[in-house]
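# Just the structure for this:
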Amino acid sequence: MTLILFAAPAVWPEYETILPAALAEAGIAARIVTEAPDPAAVDYIIYAPSAPLQDFAPYTRTKAVLSLWAGVERIVGNASLTQPLCRMVDPWLTEGMVEWVVGHTLRHHLGMDRHIVNPGHVWDATCPPLARERPVAMLGLGALGLAAARALQALNFPVTGWSRSPKAIAGLPTDHGPEGLDRVLQAAQIVVTLLPKTPETENLLDARRLALLPRGAAILNPGRGALIDDTALLAALEAGQVGHATLDVFRTEPLPPDHPYWAHPRVTVTPHIAADTRPWSAARVIVENIRRGEAGEPFLHLVDRRRGY
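So this is what the prediction gives:
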């Protein structure tokens, strides 16, 4: 069996020993390469969407393309990609996202900035409300959104989840569809966006929807940069309608040095670090899907091309 890893050159050293070890642990004999003189001999493609490979047609024997990223918007519309595409759903990646979301939610909830950054040495003894008094909207209820929602619930935040289609989740109030989104936003003092980028989610938070938020609400976006209309967000920040935006993802990355977000006093930029693929755990997700492919079992985390994720 031949596996090929298509990714930036710096990625291969991270997997060079970990991936063979995971294959051996699963009892799978395979040759791993980073170049394919004969594409028709490749059984599985391990793929980072930033890789230069764009034409999948020559890979006629390939049983699946296994993405190292959770987001697949760069590849899902590729017409030459006829093989099954699986996205990365990795427990360690999920843990990283939960930590980022919980950390920044608590930061805004507790008003930590006024004490950490206090150049005037102001004695501000204002006490924040309890978490149970701070409604949170979780936009997106996939693996990442649901895990983050559960973690916030464990701290007593009243979390309401939103998705594009109906979802019944035990112990978590949910809403769906365009009208449901409006309802959820109207009650949310903190909004977390953990949705994929699709034509339906682009500019989901536009000027009209930002105006629905309680004045001074905080927005956390570790999902995709295109979920928020940047011009509308900057206007809402200037007007005080949005109190603060903590953003981990952007339409252009790295964020250009002259972008207004860098200098805005009510914006925190984190450099796409909310969740990362950890090679040790990601290798085991990849190997499990290879095992399933060889056993004729359904692949895990198969992408629905119609929905875009």
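
# contacts and neighbour counts: CA atoms only from here.
Noted.

# got a list of what R107 touches?
D113 (CA atoms under 8 Å, 6 or more residues apart in numbering).

# can you list contacts of stretch 201-208?
With CA under 8 Å, 6+ apart as the test, stretch 201-208 has contacts from 195, 226-229, 232-233, 236.

# mind putting those residues in TSV, secondary structure included?
Converted to TSV, these look like this (DSSP: H, G, I helix; E, B strand; the rest coil):
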residue	secondary structure
L195	coil
A226	helix
L227	helix
I228	strand
D229	coil
A232	helix
L233	helix
A236	helix
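
# closest to D55 among these?
Of all those, D55 sits closest to A226, with 25.6 Å by CA to CA.

# The closest one touches R251, doesn't it?
Yes: using CA atoms under 8 Å, A226 is in contact with R251, at 5.7 Å.

# Between the two, tell me which one has more neighbours.
A226 (21 against 12; other CA atoms under 10 Å).

# quick one: the lengthiest helix in the chain to chain centroid distance?
For the chain, the helix that runs over the most residues, judged by DSSP state H, is helix 91-110. Offset of helix 91-110 from its chain centre (CA atoms, centre = their mean, to the nearest Å): 12 Å.

# cool, stretch 151-168 as well?
16 Å.

# buried sites along that stretch?
151-153, 157-164 (16 or more other CA atoms under 10 Å).

# Proceed likewise with the subsequent sequence, for comparison:
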Amino acid sequence: MTILYAAEAEEAAQWTDSLRALDPSLEIRFWPDWGDPATIDFVVVGGRSPGDLSIFPKLRAIQSTWAGVNHLLRSPGLPSGVPIARMVDRGLTGSMTEFVVYQVLDEWRRGPDLRAAQRDGRWLETMPRLAGDCRVGILGLGTLGTDIAEKLSGLGFSLRGWSRSAKEAPRGVTLFAGAESLPAFLNGLDILICILPLTAETENILGRSLFDHLPDGSVLINVGRGAQLNEADLLAALESGRIRRAILDVFREEPLPSEHPFWRHPKVTITPHVAAITRAGTGADDILENYRRAMTGRPLLNQVDVQKGY
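All right, here's what the predicted structure looks like:
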């Protein structure tokens, strides 16, 4: 029984060291030196499509080290019927929640205004705004979105959540489900957070037709996927004042090209896709568990619904 790690060498070394610390008996090979394809039982992939995985006739499962698997589902040579698992480890969840909560608090307590005043030597004495007066909407209530909602709810923010289908909402969150509910969900929001998976339905969802339902002066935080944002529509919304500020951690092209207008836009805050990064130390447990499940024919942790795309 053999694991093939199909990703960049530096990333592979981190993960395989963690896996071998948990189980020294594991046989691990590295792309493209896999030997006999018929001996590969389990493939681990990173943030890029590794190539044709249909060449492995006895493959039992594919494990992504990323939370998003859109790159994998769209790749040629994906073997039909082989279960796929995405990574939702406790380190990634905690990191994402910390990032988003920080950005929400920084915005609501006027962090950018205070930093600008310091640069100008101005004493900007403003009345602090209370969390309960801030209406926050979260697009996407999966594992990450739910954890963000729970933490923001604990701080007293007024919360709404939107998902493609109805589900149980976290305590303190008003739930909206389905495309027809989007206008009501967006109405009156101060801050909109996108943490949706990338699917055919969510590509370009952050565009003019959505922005038109937001009030003037709202703030956008995108930690989902870069392809969910229509960049031209965002620039137009920033110019009109519909969007007052955008905090972007993900982009269509990464690294973001140096000539891109986002870099120098006074209303855009850029972080280089660092809101949450899967850590080998906290994710290796799940990979090993899924390997064992695959070898015994059991469902995987965080198994992907290929039809939904996540």
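
# Closest to A10 of structure 1 out of the contacts of stretch 201-208 of structure 1?
A226 (26.9 Å).

# any idea how far P58 of structure 1 is from the closest one?
32 Å (CA to CA, to the nearest Å).

# what does L233 of structure 1 give?
Distance of L233 of structure 1 to P58 of structure 1, given as CA to CA: 44 Å.

# When these two are compared, which one has more neighbours?
Legend: neighbour count by other CA under 10 Å for L233 of structure 1 and P58, higher for L233 (21 against 13).

# F176 of structure 2: helix or strand, and which one exactly?
strand 173-177 (DSSP states H and E).

# excluding its backbone neighbours, what's nearest G216 of structure 1?
Nearest residue to G216 of structure 1 in three dimensions, chain neighbours excluded: G243, at 4.0 Å (CA to CA, 6 or more residues apart in numbering).

# Which of the three states applies to that neighbour?
strand.

# swap in the one 3 residues further on?
Three-state assignment for T246 of structure 1 (three-state DSSP): strand.

# does it really touch P265, like I thought?
No: using CA under 8 Å, T246 of structure 1 makes no contact with P265, being 11.1 Å away.

# More neighbours: which of those two?
Set T246 of structure 1 next to P265 and count neighbours by other CA under 10 Å: T246 wins out with 20 against 12.

# Quick one: map the more buried one onto structure 2.
Counting by TM-score structural alignment, T246 of structure 1 lines up with I247 in structure 2.

# ok, that match - contacts?
Residues counted as contacts of I247 of structure 2 (CA under 8 Å, 6+ apart) are 219-222, 268-271.

# Dump these to TSV, plus neighbour count and distance to G68 of structure 2.
Listed next are these as TSV, based on neighbours: other CA atoms under 10 Å; distance: CA to CA, whole Å:
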residue	neighbour count	distance to G68 of structure 2
V219	24	24
L220	23	21
I221	21	18
N222	22	14
V268	17	24
T269	16	23
I270	17	20
T271	12	18
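
# Compare the longest helix of structure 1 with structure 2 and give me the mean distance after superposition.
For helix 91-110 of structure 1, the mean deviation from structure 2 after alignment is 0.5 Å (mean CA distance after the TM-score superposition for structure 1).

# That helix to strand 242-247, inter-axis angle?
160 degrees (axes from the mean of the first three to the mean of the last three CA atoms, to 10 degrees).

# buried residues in helix 91-110 of structure 1?
Neighbour counts over helix 91-110 of structure 1 (16+ other CA under 10 Å) mark 91-98, 100-101, 104-106, 108-110 as buried.

# can you pull out the helices in the stretch 151-300 of structure 2?
With DSSP state H, counting those that start in this stretch applied, the stretch 151-300 of structure 2 shows helices at 182-186, 208-211, 231-240, 280-295, listed in chain order.

# Likewise for the stretch 1-150 of structure 1?
12-15, 18-25, 91-110, 113-116, 143-154.

# Dump these to CSV, plus distance to I45 of structure 1.
Shown next, in CSV, are the helices of the stretch 1-150 of structure 1 (distance: least, CA to CA, whole Å):
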stretch, distance to I45 of structure 1
helix 12-15, 13
helix 18-25, 13
helix 91-110, 21
helix 113-116, 45
helix 143-154, 23
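
# I'd say L185 of structure 1 and L213 touch.
Yes: assessed by CA under 8 Å, L185 of structure 1 is found in contact with L213 at 5.4 Å.

# In terms of neighbours, single out the busier of the two.
The residue with more neighbours, out of L185 of structure 1 and L213, is L185; 26 against 23, by other CA under 10 Å.

# List the contacts of that one.
By CA under 8 Å, 6+ apart, L185 of structure 1 lies in contact with 137, 191, 209, 212-213.

# Please check those and keep the buried ones.
Among those, the ones that count as buried by 16+ other CA under 10 Å are 137, 191, 212-213.

# gap between the residue nearest to P183 of structure 2 when sequence neighbours are not counted and I205 of structure 2?
Leaving aside its chain neighbours, P183 of structure 2 sits nearest to H213 (5.7 Å; criterion: CA to CA, 6+ apart). With distances taken as CA to CA, H213 of structure 2 is found 13 Å from I205 of structure 2.

# can you pull the contacts of I3 of structure 2?
With contacts defined as CA under 8 Å, 6+ apart, the neighbours of I3 of structure 2 are 26-29, 40-44.

# Among the residues you listed, the buried ones, what's the ChimeraX command?
Buried residues within the contacts of I3 of structure 2, by 16+ other CA under 10 Å, are selected in ChimeraX with:
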select :28,29,40,41,42,43,44
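
# check contacts around I190 of structure 1.
Residues near I190 of structure 1 by CA under 8 Å, 6+ apart: 105, 134-137, 217-220.

# give the contact list for the residue nearest to P183 of structure 2.
By CA under 8 Å, 6+ apart, the neighbours of H213 of structure 2 are 183, 186-187.

# so how far is R224 of structure 1 from the closest residue to M97 of structure 1 other than its chain neighbours?
Once flanking residues are discounted, M97 of structure 1 sits nearest to A275: 4.7 Å by CA to CA, 6+ apart. Relative to R224 of structure 1, A275 of structure 1 is positioned 12 Å away (CA to CA).

# Likewise for T174 of structure 1?
To R224 of structure 1, T174 of structure 1 is 21 Å away according to CA to CA.

# What is the neighbour count of L196 of structure 2?
26.
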